[in-house]
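Participant: Fold the following.
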Amino acid sequence: MTSLNATSDIVTSIEADALILGVDAEGTILAHPQLPTEAVAPLQAAAELLDVKGACCSTTVLPGSGTSARRVVLVGVGDGSARSLREAAGTAARCCGTDPDTVVVAIPAADDDGYAAIAEGAVLGAYTFRDYKTDAEPAEGEEPWAGTDWLVAGASDAAIDRASILVAAIAGVRDLVNTPPRDMYPGAVAAIAQELGSKVGVDVQVWEPEQLAKEGFGGILGVGMGSSRLPRLVRVEWKPADSKGHVALVGKGITFDTGGISLKPPKGMETMKSDMSGSAVVLHATLAAARAQLPVTVTAWLCLAENMPSGTAQRPSDVIKIYGGRTVEVMNTDAEGRLVMADGLAKAIEEKPDMVLDVATLTGAQGVALGSRTSGVMGDEAIRTAVVEAAERAGEDFWPMPLPGHLRKALDSQVADLKNIGDPMGGMLSAGLFLKEFVGDTPWAHLDIARPAFNEDAPWGWTTKGATGHSVRTLLELFTAHAQA
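Facilitator: Here you go, the predicted model:
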């Protein structure tokens, strides 16, 4: 099992598969209290022969001569900010060989924030999902691969503890989302939430299909009725005795999205196991709040369904009744996320939280507008601003987006209270306007993480290919700020 620890040893004396060192923009190896000066000279000479320059996240691998490591990885640390250090460590971690047993990271940082960022970046940058790889299974008589022991030189116990909580949360999101949809369906997610919740002392409640029908959760039921694997609603709550506020989270949990009767083209389905990212994020953010013992109540609502085409699937022009009684004409069954989220939002605000945030891979329009690394955030100005500021501190990218009033009229239906799609121009914004209809007077923000939640391109920084865990860091930063406020 992968482990993360601090070390106070001289780093060149530790037997390791790799030793990671930082370099500045000129390619000069950065001094570290645990890195002997005499060991630097031959490494620096080799770096100069190779004309190493230290652009942020550029890497060079050298033999570990003069150290007890098999190799030395030099990485540019950019401006030395926590964000740059996190990305540099993540990039360097992928240069440490296949299945390393021990890696030592000796990049200097100014404070605990920097060392925590280095630790997070290293472990998350090396993350791999291998549950379905036959070559990852040990042969008879062989020991299974046990993971890497990551040793961060100079880090305090507090920095390691903080990093460990974030790593567990983000890796947990990645594991859930990367799991094939055959094995990750609404009932499976609910069972996992119950298992994980019992380990960290959070309360977990599950609404089975019969209870969803009895209580009128028409959005979740409507989306999930085409699948043989029926939907669930899950409530996860961390409520400490010293709570200083209450944040509600609602996560989109479409465990696979075919588009339903409004079927997606085949290429569009290839990454649709990622459509449950919002629910994975709010689950693990809540578990992380519990592990960190944050003095704020966090209630997460996981809106879980599998959107499939079948003889029982909802049809375009069907009218469904959302929890609380409002009716929606379903014009496109591939605009399903907002339907399950409407149920979750309407239920979440009954508990009168200080704010409600919904997290969803909601629209393709998000990626068109903001690209694959920046999420959109809409909603009440104060909450929207708080999310953007938390994201900046956390080292994630969110951009504030408007909710123009003139787009609202296109959501009017002739036969119901609302339609589930509006003007195709500004699709991210009209989806936000739809969700706004279900939050009442509760301060609210909508986080559309459609493209940043799943990286289809090459790894970069601490972000690997596949599920990313994007927005977990921002939510934890927001919880902390809310408790302090």
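Participant: going forward, measure contacts between C-alpha atoms and count neighbours the same way
Facilitator: Fine.
Participant: Check this structure for its longest helix and report it.
Facilitator: Identified as the longest helix of the chain according to DSSP state H is helix 157-178.
Participant: which residues are contacting whichever helix or strand comes after that helix?
Facilitator: Later in the chain than helix 157-178, the nearest helix or strand by DSSP states H and E is helix 186-200. Helix 186-200 has contacts (Cα atoms under 8 Å, 6 or more residues apart in numbering) with 203-206, 229-234, 236, 253, 255, 283, 287, 290-291, 304-306.
Participant: Assess the claim that Ala391 and Trp399 are in contact.
Facilitator: No - contact between Ala391 and Trp399 fails when scored by Cα atoms under 8 Å: they sit 9.4 Å apart.
Participant: more crowded one of these two?
Facilitator: Per other Cα atoms under 10 Å, whichever of Ala391 and Trp399 has more neighbours is Ala391, with 22 against 16.
Participant: Please generate a structure for the following sequence too, so the two can be compared:
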Amino acid sequence: MKIIQDTTNPLKKQTSVLCAYVTEKTNQVFGLEGINPKIKNAITESLKEIEGKLGKISIINTYDLIPAKRILLVGIGTKEKISNDTFRFASGKIAQKIKDMKVKDFAIIVPQKTQLKQTSIISQIIEGVRLSLFSFDKYKKEKINFSANLAIIAPNSKDITKVIKRAQIISDGVIFTKEIANLPPNECTPITLANFAKDLANKNKMKCRIFDKSQLKRGGFGGITAVGQGSKNEPRLIILEHNKGGNKKPIVIVGKAVTFDTGGISLKPGEKMDEMKFDKCGGCTVLGIMKAVSELQLPINVVGIVPSVENMPSGESYRPGDIIKLYSGKTAEILNTDAEGRLILADALSYGEKIYKPKTIIDFATLTGACIVALGTNVAGMVSNNENLVKEMTLASNETYEEVWHLPLNEDYMSMIKSDVADMKNVGIGRAAGTITAAAFLQNAVEKTPWVHFDIAGVAWTQTGTKEKPYNPKGATGFGVRLILEYLRKNTQ
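Facilitator: Got it, this is the predicted structure:
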């Protein structure tokens, strides 16, 4: 899709479909002031149907009275309730309608004089359009080959060209994350993910290092080695480095990538086990972030670390009752082999802190079903050892509308994972505070660095209860890519 800025007067723009936003109650149509009376009457009648409600669409024929062939009106709700997601949502609805209409070009008028900055609206428009047109049809015989050029109609400004480019790169990062996260387990093993990382490094001039099974064992990565030993698909530790920040301390981003999780010896129920292909979403998010960071050429140092395994039951699998030694040197008693994500993350977190001595550590993981019980399927759990980091992430979340909720982590929770026979155990006490006790295990892997953990079990893919959003079609959502890129953007200002 080619996206350009266009400063043409909307009423003089030649396009197949001219798209304008309209508010609820006030029926304000942005950008079509002074339009031909005949078309204005048609708009008035059309507004009676959609009433400006968020995402509602109406199409009007212009009868060649203006250069645009048709006008598309889309509701954005009441003006006072316009949020940082309104135009992303509404623009996604536009994109879906344009796709149904099978036109090859369309134009969207950027509203002026709203409570949002013009640059924010443009970013939302592009993300909404691009992400709503994504379709995972890799394994379908009939492909959906749709493409249309988009003109963003807005006043002339140097910033707009930069915003358009940035929004496209961010959207590409999310789409890349979705593409690999949606891959089935027979097509995506730890080695496959490692190859994706190598390709990213080659294309975007990043440094890449891959630890194989023997290197992991020799290096003392006891968590990754133990979880991965039950599968013929060997584990990998993937490391990508974007070094554009000189001597500044890097930001380390870690992502859990269990390419398929049966639960191991503590076998999961068969129902919905197919969804465990999404247990790699944290790692896929990290790869998507690194892709965008490198293409944006951010003037910072960022390290992406992805521990990747397949958790399978076999004669080689680790067992309940085992005691393993993690990269940190601490020991963990295994009480449930389905609590595997924290083991591989602990190794990666400790390695990232020791080797890179980072400014900040961030991790993403589809870690606990308990997070879905606590927060549902639209909000990610956030646990941290640093209040300032929590505030920064909350601000970034408010901008990208990827919702997070801060959960506590104190000594009471830390004590819940103490073991009688090892330094800690890999599950807490019964079902109580499952999301927090999992985070407590990770906290043991981080010594002093400001750290934030996102449990994305409920938001990494669309599930029962997931809000309908046109830019999140069924499957992986790419949650976290936009969030962290917004955080990084603010860190480069």
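Participant: Quick one, which of the contacts of helix 186-200 of the first structure are buried?
Facilitator: 204, 206, 229-234, 236, 253, 255, 283, 287, 290-291, 304-306 (16 or more other Cα atoms under 10 Å).
Participant: Just the ones of those in helices?
Facilitator: Judged by DSSP H, those include Leu283, Leu287, Ala290, Arg291 as members of helices.
Participant: Out of these, which comes closest to Ile160 of the first structure?
Facilitator: Comparing those against Ile160 of the first structure with Cα to Cα picks out Arg291 as the nearest, at 13.5 Å.
Participant: Taking the second structure as the reference, give the residue range the longest helix of the first structure aligns to.
Facilitator: Structural correspondence for helix 157-178 of the first structure: residues 161-182 of the second structure, per TM-score structural alignment.
Participant: contact partners of that stretch?
Facilitator: Stretch 161-182 of the second structure is contacted from outside by 3-5, 119, 122-123, 126-127, 130-131, 134, 136, 188, 277-278, 280-281, 284-285, 287-289, 291-292, 295-296, 475-479, 481-482, 485, using Cα under 8 Å, 6+ apart.
Participant: For that stretch, which residues meet the burial criterion?
Facilitator: Residues 163-182 are the ones in stretch 161-182 of the second structure that count as buried (16+ other Cα under 10 Å).
Participant: Might one say that Met331 of the first structure is in contact with Leu418?
Facilitator: No - contact criterion Cα under 8 Å: Met331 of the first structure and Leu418 do not qualify, at 10.1 Å.
Participant: between these two, who's got more neighbours?
Facilitator: In this view Met331 of the first structure and Leu418 are compared by other Cα under 10 Å, and Leu418 has more residues nearby, 22 against 18.
Participant: roughly how far apart are that one and Leu263 of the first structure?
Facilitator: Look at Leu418 of the first structure and Leu263 of the first structure: by Cα to Cα, to the nearest Å, they are 22 Å apart.
Participant: and if you look at Arg83 of the first structure?
Facilitator: In this structure, Arg83 of the first structure and Leu263 of the first structure are 40 Å apart, going by Cα to Cα.
Participant: Compare neighbour counts for the two and give me the winner.
Facilitator: Taking other Cα under 10 Å, Arg83 of the first structure and Leu263 do not tie; Arg83 has more neighbours (22 against 17).
Participant: Enumerate every residue touching that one.
Facilitator: Taking Cα under 8 Å, 6+ apart as the contact definition, Arg83 of the first structure lies against Ala117, Ala394, Gly395.
Participant: To which residue of the second structure is the first one aligned?
Facilitator: Spelled out, it's Ala117 of the first structure. Using TM-score structural alignment, the partner of Ala117 of the first structure in the second structure is Gln124.
Participant: So for that match, what's the nearest residue that isn't a sequence neighbour?
Facilitator: Spatial nearest neighbour of Gln124 of the second structure, chain neighbours left out: Arg88 (4.3 Å); criterion: Cα to Cα, 6 or more residues apart in numbering.
Participant: Check whether the alignment partner in the first structure of that neighbour sits in a helix, strand or coil.
Facilitator: By TM-score structural alignment, Arg88 of the second structure lines up with Arg86 in the first structure. Secondary structure state of Arg86 of the first structure, per DSSP: H, G, I helix; E, B strand; the rest coil, is helix.
Participant: Would you confirm that Arg86 of the first structure contacts Ala117?
Facilitator: Yes - counting by Cα under 8 Å, Arg86 of the first structure does reach Ala117; the two are 4.7 Å apart.
Participant: now the strands for the stretch 251-400 of the first structure?
Facilitator: 297-307, 318-321, 327-330, 355-360, 375-379, 398-400 (DSSP state E, counting those that start in this stretch).
Participant: what's the closest of the ones you listed to Thr442 of the first structure?
Facilitator: Among these, the nearest to Thr442 of the first structure by Cα to Cα is strand 355-360 (6.0 Å).
Participant: For the closest residue to Ala95 of the second structure other than its chain neighbours, give its distance to Asp199 of the second structure.
Facilitator: Excluding the flanking residues, the one nearest Ala95 of the second structure by Cα to Cα, 6+ apart is Val129, at 5.1 Å. Val129 of the second structure is 27 Å from Asp199 of the second structure, where distance means Cα to Cα.
Participant: So if I had to pick from the two, which one is more boxed in?
Facilitator: Val129 (26 against 14).
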